[in-house]
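Novice: Predicted coordinates and the sequence they were generated for:
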Amino acid sequence: MQAYYPELIAPVRRIGRREFDFARHIVVMGIVNRTPNSGLDPNRSMAVTQAVGRAEQALREGAEWIDVGGRAFRSDQPPLSPAEEIDRVVPVIRGIRELSDAVISVDTHLPEVAEASYKAGADVINDTHGLRSPGMAGLIAETGMSVIITHSLGGPGEKVVRPTYEDVVSEVAAFLRQRVDYAVGSGIEPEKIIIDPGHDLNKNTEHSNALSRRLGEITAMGYPTLVACSNKHFIRESLGAERGSEELRIGTIAANTMCVYQGARIVRVHDVAGNVAAMKAAELVLGLAES
């Protein structure tokens, strides 16, 4: 298998206060969850000071981007109103913005939360519902924010029993093309769009491994591709690894490296230090950066 170098749409991008050349650089995004029930994040916290401290640590370890979340994707959770989600994420976004010019995204599918996060200093909406919530695309176009369009079948909090696909990679790619067309038609500029195939979001281990193995079919769309493999079930099941184990940490790095080899240019991670080192090595091996 040869490395794949996608021809990117607007590879050099100004996102918030930072500029990235996605043709030459792999960006590490650190995860900060202010949720009580994220099954993937050993550092989740409901305390604002601890969440901001986690972001500060991630920045020290080399993250250039922080993704703030206040709602788990999982379906087995109590209802959470937009106001409650805003109360979770906005103080953290404000705290991070006070200490850094790093890119800040908010992991939300609700336009009310997106608007409040933008006013607090967020630069990007990370939408795991693929811009299907009424008003979200229009808000992003109006504010000029960037957006991560992610594939999922049901969206956050929605139960999808035994998800099935004829060809998961082709179907995910078709979904992303359709949602990108919708975004552009709604006034979002192409240079503001990033895509994410949504590993493990309404997908089983076989589906997520296929996405990793054939990611070049997704990155070929030309939009910078983010992968969110960190600590996910498909890695745990593939390795027989426990949550929080060193084996899972290393498996995450391997999955991210595999995806970068096929054109991914943003990795969303819990273990920032390990992935920063791995992505620097990957840049050199791929010839994206010079030693």
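Specialist: Cool, the structure landed.
Novice: Every contact and neighbour count from this point should use C-alpha atoms.
Specialist: OK.
Novice: can you give me the helices for the chain?
Specialist: 48-60, 82-99, 111-120, 136-143, 168-185, 205-213, 216-219, 233-239, 246-261, 272-286 (DSSP state H).
Novice: Can you lay out the ones you listed as a markdown table showing distance to R34 and mean neighbour count?
Specialist: Listed next are the helices of the chain as a markdown table, based on distance: least, C-alpha to C-alpha, whole Å; neighbours: other C-alpha atoms under 10 Å:
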| stretch | distance to R34 | mean neighbour count |
| --- | --- | --- |
| helix 48-60 | 6 | 19 |
| helix 82-99 | 6 | 19 |
| helix 111-120 | 14 | 20 |
| helix 136-143 | 22 | 18 |
| helix 168-185 | 28 | 18 |
| helix 205-213 | 26 | 19 |
| helix 216-219 | 30 | 23 |
| helix 233-239 | 21 | 18 |
| helix 246-261 | 21 | 21 |
| helix 272-286 | 17 | 18 |
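Novice: outside of the top strand by length along the chain, which residues touch it?
Specialist: Secondary structure of the chain per DSSP state E: the longest strand is strand 27-33. The contact list for strand 27-33, computed with C-alpha atoms under 8 Å, 6 or more residues apart in numbering, reads 41, 43-45, 51-52, 54-55, 58-59, 62-70, 265-272, 275-276, 279.
Novice: what about it, distance to the chain center?
Specialist: Centroid separation between strand 27-33 and its chain, computed with C-alpha atoms, centre = their mean, to the nearest Å, is 8 Å.
Novice: Second structure follows, compare the two:
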Amino acid sequence: MSAPHTPWPLARHYRTPVTTIRGRTFAWGTRTYIMGIINVTPDSFSGDGIGENPQAAAALATRFQAEGADIIDLGAESSRPGAEELHPAEELRRLLPCLRAVRAATDLPLSVDTYHPTVAEAALANGADCINDIWGLRRDPDMAAIVARAGAHLVAMHNQRGRPVHDVATDISAGFEATLTIAAQAHIPPERIILDPGFGFGWTPEQNLEILRRLPELWKYQLPLLIGTSRKSTIGYILDAPVNERLEGTAATVAFGIAAGADIVRVHDVRAMVRVARVTDAIARANWRHQPPQ
């Protein structure tokens, strides 16, 4: 006889339990959503940059959709430590042809990874639905107004680079509070905001792992949480493995992050991480729908 069902103890509460992006429903807390990464850069840390190739970008987007991605994130500037900052005009030259090609190839919501307001404005005018700002609106005061005016969604990341570390969760909370203040002043509704604690951005490997352990401390904002651990150097440090041998390590961080409350995982390997998320959801969220083996 099976034991009675016991609800998972890490129940989340959200200000807005359901969000709609480009006609697709994101019911927070019911399952994990997958954000597939398309780097239209020549110098991506992960080795997957496709460069300025709209056809390759469109093909990758089509593949990600078939593999189960829920949203696609395009970036034209590498955010790896020490990467050269692009002029917005160069970023747009790389981005827009690929963005347009991806928009024509898929009906998935599209996010653009940029912290330049002029790039964000052009991206939103060319089919993007969301801006993924690695500085959480704190780099340029014009970014919030552009997101608000477009009625776009926002992934706001806390970036610890250049800031002293006192306590991981406290520092992230301070960053989120600054971001949410800016967003409120610009009249960006909370239901359009997703928070990212910034794994890999200004932290030691040990601190990055602490971020995952302490994700439940960030539930207090009652907003969806995104984590981006895929192929990052902390995994390479633990496994002593190059970037192309970090799939299992990424899977471990994704599974733990989901169990700790992540709602979206930003990943390079969509097919594998869809499967990781499905099994982890079955455990952590008691969300299991039987599907015969393929």
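Specialist: That came through fine. Keep in mind the model is a prediction, meaning the values are calculated, not measured.
Novice: give me the stretch of the second structure that the longest strand of the first structure matches.
Specialist: Aligned using TM-score structural alignment, strand 27-33 of the first structure spans residues 33-39 in the second structure.
Novice: Have a look at how far, on average, that stretch is from the first structure.
Specialist: Aligned to the first structure and superposed, stretch 33-39 of the second structure gives a mean residue distance of 0.3 Å (mean C-alpha distance after the TM-score superposition for the first structure).
Novice: For V260 of the first structure, give me its contacts.
Specialist: Per C-alpha under 8 Å, 6+ apart, neighbours of V260 of the first structure: 26, 282.
Novice: Give the equivalent position in the second structure for it.
Specialist: Aligned partner of V260 of the first structure by TM-score structural alignment: I258.
Novice: Next, find the distance separating its match from R163 of the second structure.
Specialist: 27 Å (C-alpha to C-alpha, to the nearest Å).
Novice: and if you look at D129 of the second structure?
Specialist: 30 Å.
Novice: between the two, which one's more packed in?
Specialist: Neighbour comparison, D129 of the second structure and R163: the larger count goes to D129, with 22 against 10 (by other C-alpha atoms under 10 Å).
Novice: Map that one across to the first structure for me.
Specialist: In the first structure, D129 of the second structure lands on D123 (TM-score structural alignment).
Novice: Do I have it right that that match meets I15?
Specialist: Yes: the criterion here is C-alpha atoms under 8 Å, and D123 of the first structure meets it with I15 at 6.8 Å.
Novice: Pull up the overlap in contacts between those two.
Specialist: With C-alpha under 8 Å, 6+ apart as the test, D123 of the first structure and I15 both reach 103, 146.
Novice: Setting the sequence-adjacent residues aside, check what's closest to G244 of the first structure.
Specialist: P42 (6.9 Å; C-alpha to C-alpha, 6 or more residues apart in numbering).
Novice: Near the one you found, how many other residues are there?
Specialist: 12.
Novice: gap between it and R243 of the first structure?
Specialist: P42 of the first structure is 9 Å from R243 of the first structure, by C-alpha to C-alpha.
Novice: same thing with R24 of the first structure?
Specialist: 33 Å.
Novice: Please apply the same query to R132 of the first structure.
Specialist: 32 Å.
Novice: Then P78 of the first structure?
Specialist: Distance, P78 of the first structure to R243 of the first structure, by C-alpha to C-alpha: 23 Å.
Novice: Which residue of the two possesses the greater neighbour count?
Specialist: Ranked by neighbour count (other C-alpha under 10 Å), P78 of the first structure and R243 place R243 first, with 17 against 7.
Novice: List the contacts of A145 of the second structure.
Specialist: A186.
Novice: Please say which position in the first structure it maps to.
Specialist: Looks like A145 of the second structure aligns to G138 there (TM-score structural alignment).
Novice: Please report the distance of its match from M46 of the first structure.
Specialist: 31 Å.
Novice: Ok, E84 of the first structure next?
Specialist: From E84 of the first structure to M46 of the first structure the distance is 12 Å (C-alpha to C-alpha).
Novice: likewise L201 of the first structure?
Specialist: Taken as C-alpha to C-alpha, the span from L201 of the first structure to M46 of the first structure is 24 Å.
Novice: Could you do I250 of the first structure as well?
Specialist: 27 Å.
Novice: Check the alignment and tell me where T62 of the second structure lands in the first structure.
Specialist: For T62 of the second structure, the residue aligned by TM-score structural alignment is E56.
Novice: list the contacts for that match?
Specialist: So E56 of the first structure contacts 96, 99 (C-alpha under 8 Å, 6+ apart).
Novice: Let me know how buried P42 of the second structure is, in neighbour terms.
Specialist: Counted with other C-alpha under 10 Å, P42 of the second structure comes out at 16.
Novice: likewise L226 of the first structure?
Specialist: 28.
Novice: got it, and the one 4 residues further on?
Specialist: S230 of the first structure sits with 26 neighbouring residues when counted by other C-alpha under 10 Å.
Novice: got the contact list for it?
Specialist: So S230 of the first structure contacts 40, 249, 252, 268-270 (C-alpha under 8 Å, 6+ apart).
Novice: One more: S38 of the first structure?
Specialist: S38 of the first structure makes contact with 44, 72 under the criterion C-alpha under 8 Å, 6+ apart.
Novice: Now check the first structure for the residue matching C98 of the second structure.
Specialist: C98 of the second structure maps onto V92 in the first structure, by TM-score structural alignment.
Novice: separation between that match and A72 of the first structure?
Specialist: According to C-alpha to C-alpha, V92 of the first structure stands 16 Å off from A72 of the first structure.
Novice: Same check on R54 of the first structure?
Specialist: From R54 of the first structure over to A72 of the first structure (counting by C-alpha to C-alpha), the distance is 18 Å.
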